[in-house]
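Peer 1: give me coordinates for this.
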Amino acid sequence: MRIVVIGATGHVGGYLVPRLVRAGHQVVAVSRGLSEPYHPDSAWDAVERVQLDRERGDADGTFAGRIADLNADAVIDMVCFTKSSAEQLVDALRGRVQLLLSCGTIWIHGPATAVPLAEDEARQPFGDYGVGKHEIEEFLLAEARRPGGLPSTVLHPGHITGPGWDMINPAGNLDLEVWSRLARGEEVVLPNFGLETVHHVHADDVAQGFQLALDNPGASVGEGFHLVSDRALTLRGYATAVAGWFGSEADLRFEPFERFAQSTAPQHAQATWEHISRSPSISIEKAQRLLGYAPRYTSLDAVAEALQWLIADGRVDVDGRELRASSSR
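Peer 2: Modelled structure (predicted):
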């Protein structure tokens, strides 16, 4: 197939594009600039690169047409954030491509009643990101299920993790100092009792899910799927595991969120609130059953690989301690 990947050099695209090339597809990588992917791979030598600014193109109504003119059999959209952007793309692609795969998020769910959350649970999304992605999914799946509609699938990753970028830490934010303090056995403050959850997924496992949906349109069209690791992590369990990788014992202090926020930089406190207010614990049963999805990485496996990169890149200082994490892979 000729496959256009929009947002191809992002976190997932760095793994997805090489997967598609090695499967024998002709890949067109669309990105705003010509930056290199996070995950280098020689497969990129066989990829056609196209530079398009989606925000500008959506504003002047040219982006969707430019994508349609690439004459793809399938389009994979990693960077759609508004229903209006999705509508423009669908109008341009309807009748011209066989399949549209769109990247959503587990933040289509708000607080859970029971866990793990399945795709068809009653939803209470909040915040622009979660609400916007929920609206996009509703539109695309309705489009896919109506006669003559564009065949579409939506895949919802958790907290995407991998080497090359920062990932959500045991405090539920992106503060790199949290990793250093855990490695050195220094005190780390966690909100409440540290029992809220986060649910990671390695970028390559997200790529796996997209490839499976592409390969199984009979099972995937008109459906939404979660893509996460096998299990979520509690904040305190997560912190304890990370400290143990460095031979340290986690020194944890628990504070009500309001006091936690007072001792935390505002941007990190806000990120923590965004994560613990949702506390995702997500089911992958549907993707396993219909697509054969089988994540290679546990949450801790994915974090360990990403943290090793942050240390090697000089982003996290662990005073020379060696990260020793057992892997389930």
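Peer 1: drop to CA atoms for contacts and neighbour counts, all remaining ones
Peer 2: OK.
Peer 1: next, the buried residues of stretch 89-98.
Peer 2: Neighbour counts using 16 or more other C-alpha atoms under 10 Å place 89, 90, 92, 93, 94, 96, 97, 98 of stretch 89-98 among the buried residues.
Peer 1: go on, stretch 104-124?
Peer 2: Applying a neighbour-count criterion of 16+ other C-alpha under 10 Å, one finds 104-112, 117-119, 123 buried in stretch 104-124.
Peer 1: redo those residues as CSV? Include secondary structure and distance to residue 250.
Peer 2: Below are the buried residues of stretch 104-124 laid out as CSV (DSSP: H, G, I helix; E, B strand; the rest coil; distance: C-alpha to C-alpha, whole Å):
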residue, secondary structure, distance to residue 250
104, coil, 34
105, coil, 31
106, helix, 29
107, helix, 29
108, helix, 33
109, coil, 31
110, coil, 30
111, coil, 28
112, coil, 29
117, strand, 29
118, coil, 33
119, coil, 35
123, coil, 35
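Peer 1: could you also give me the structure for this next sequence, so I can compare it with the first?
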Amino acid sequence: MRIVVIGGSGHIGTYLIPRLVSAGHEVINISRGKSTPYQSSQAWNGVKHVVLNRSEEERNGQFGKKILELHPDAVIDLICFSLESAKQLVEALEGKIQHFISCGTIWVHGHSKEVPVTEDQSRSPFGDYGIQKAEIESYLLEKARRDGFPATVLHPGHIVGPGWVPLNPAGHFNPQVFVQLAKGEEVTLPNFGLETVHHVHADDVAQAFVRAIENWNSSIGENFHVVSPAAITLRGYAEEVASWFGQLSNLKYLPWNEWHLTVEENEANATWDHIAHSPSCSIEKAKRLLNYQPRYSSLEAVRESVAWLINQGVIKIN
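Peer 2: Predicted coordinates for the structure are as follows:
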């Protein structure tokens, strides 16, 4: 098929586009032309690159039209963040493509009620990101079930991989936490460190997109979690990271109203978002209908990312 990938130069696209090329598809990558893949691959030599500024084209009402002019059989949208953005694209493509796959987020669930969370549980999303992604999902699945629009929605967890800093055991993105754990220094966690985070390696997310295409009949009109086999607690995460460096974790705990004063405001905000959600999601539906088989556990995915950060000198350890 001719597959257009919108936003294919980022975390997911770095792994997805080579997988699509290897599967024999013709691939067109849409980006603003400001970033390059995190990993090199000969597969990129066969990819057509089209530079489009989505926001600008949407303001002009031209984005969907320009995607359609590329004559895609399938479109993978990795960077849709508002309902209006989704509607403009779908209205242009309706009746003219075989498959449309949208990247969502596990944050569409909001607070967990029963864990692991399944895709069909009742939801209470909060925060602009989760709310808007939930609106996009509802719109796409309604279009699929009512009008036959061939939509699938995949919901990744906290994406990790070589090339960027992973969500750390304190629930934010300061790589210094990994340094402290590696040196056996004291690390303070919020509350009792029992909130959860649910990572996924970017290549496993890419695998799920390819499996959705391969299992077209099973994926149309459906939503799927795309995460590692199990979530991890902040405490367990910290203990495991320390052990990678031959250390016993030296952990301290503070209630939230004290802990958030010990870090920068942006770090506190990131941690609050993650521990308020505390995701733990089931992948049984994706395994059953898509044959999704994640290669990485949460900790294996993070360990690969941390090794890359050490090699790049971002994490400096004697």
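Peer 1: TM value for the aligned chains?
Peer 2: The TM-score (TM-score structural alignment, normalised by the length of structure 2) is 0.99; 318 aligned residues with a C-alpha RMSD of 0.7 Å.
Peer 1: ok so, going back, among the buried residues of stretch 89-98 of structure 1, which ones are in helices?
Peer 2: Per DSSP state H, helices hold the following members of the buried residues of stretch 89-98 of structure 1: 89, 90, 92, 93.
Peer 1: JSON lines for those residues, including distance to residue 218 of structure 1?
Peer 2: Formatted as JSON lines, the entries for those read as follows, by distance: C-alpha to C-alpha, whole Å:
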{"residue": "89", "distance to residue 218 of structure 1": "22"}
{"residue": "90", "distance to residue 218 of structure 1": "20"}
{"residue": "92", "distance to residue 218 of structure 1": "23"}
{"residue": "93", "distance to residue 218 of structure 1": "19"}
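Peer 1: can you put the buried residues of stretch 104-124 of structure 1 in a markdown table and add distance to residue 257 of structure 1?
Peer 2: Converted to a markdown table, the buried residues of stretch 104-124 of structure 1 look like this (distance: C-alpha to C-alpha, whole Å):
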| residue | distance to residue 257 of structure 1 |
| --- | --- |
| 104 | 28 |
| 105 | 25 |
| 106 | 23 |
| 107 | 21 |
| 108 | 24 |
| 109 | 22 |
| 110 | 18 |
| 111 | 17 |
| 112 | 19 |
| 117 | 24 |
| 118 | 28 |
| 119 | 29 |
| 123 | 24 |
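Peer 1: which of these lies closest to residue 300 of structure 1?
Peer 2: residue 106 (18.5 Å; C-alpha to C-alpha).
Peer 1: list the contacts for the closest one?
Peer 2: Taking C-alpha atoms under 8 Å, 6 or more residues apart in numbering as the contact definition, residue 106 of structure 1 lies against 130, 156, 157, 158, 226, 280, 282.
Peer 1: contact partners for residue 229 of structure 1?
Peer 2: Shown in contact with residue 229 of structure 1 (C-alpha under 8 Å, 6+ apart): 199, 200, 201, 202, 295, 297, 298, 299.
Peer 1: how about a cut-off of 7 Å?
Peer 2: With contact taken as C-alpha atoms under 7 Å, 6 or more residues apart in numbering, residue 229 of structure 1 is in contact with 200, 201, 295, 297, 298, 299.
Peer 1: and for residue 55 of structure 1, the neighbour number?
Peer 2: Neighbour count for residue 55 of structure 1, taken as other C-alpha atoms under 10 Å: 13.
Peer 1: relative to residue 35 of structure 2, how far out is the aligned partner of it in structure 2?
Peer 2: In structure 2, the residue equivalent to residue 55 of structure 1 is residue 55, according to TM-score structural alignment. Residue 55 of structure 2 sits 17 Å away from residue 35 of structure 2 when distances are taken as C-alpha to C-alpha, to the nearest Å.
Peer 1: cool, residue 309 of structure 2 as well?
Peer 2: In this structure, residue 309 of structure 2 and residue 35 of structure 2 are separated by 19 Å, where distance is defined by C-alpha to C-alpha.
Peer 1: okay, those two: which has more neighbours?
Peer 2: Between residue 309 of structure 2 and residue 35, residue 309 has the larger neighbour count (other C-alpha under 10 Å), namely 20 against 11.
Peer 1: could you dump the buried residues of stretch 89-98 of structure 1 to CSV with distance to residue 45 of structure 1?
Peer 2: Compiled in CSV, the buried residues of stretch 89-98 of structure 1 are given as follows (distance: C-alpha to C-alpha, whole Å):
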residue, distance to residue 45 of structure 1
89, 28
90, 30
92, 29
93, 27
94, 30
96, 27
97, 25
98, 26
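Peer 1: tell me the one among those residues nearest to residue 30 of structure 1.
Peer 2: residue 89 (14.0 Å).
Peer 1: ok so, going back, tell me the one of the buried residues of stretch 89-98 of structure 1 nearest residue 174 of structure 1?
Peer 2: Distance to residue 174 of structure 1, by C-alpha to C-alpha, is smallest for residue 89 among those, at 32.7 Å.
Peer 1: how close does that closest one get to residue 104 of structure 1?
Peer 2: 15 Å.
Peer 1: now residue 176 of structure 1
Peer 2: As defined by C-alpha to C-alpha, residue 176 of structure 1 lies at a distance of 26 Å from residue 104 of structure 1.
Peer 1: if we can go back for a sec, what's the PyMOL line that selects buried ones from the contacts of residue 106 of structure 1?
Peer 2: For anyone working in PyMOL, the buried entries among the contacts of residue 106 of structure 1, judged by 16+ other C-alpha under 10 Å, can be selected with:
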select buried, resi 130+156+157+158+226+280+282
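Peer 1: mind checking which of the contacts of residue 106 of structure 1 land in helices?
Peer 2: When the contacts of residue 106 of structure 1 are checked against helices (DSSP H), the matches are residue 130.
Peer 1: kind regards, and thank you for your time.
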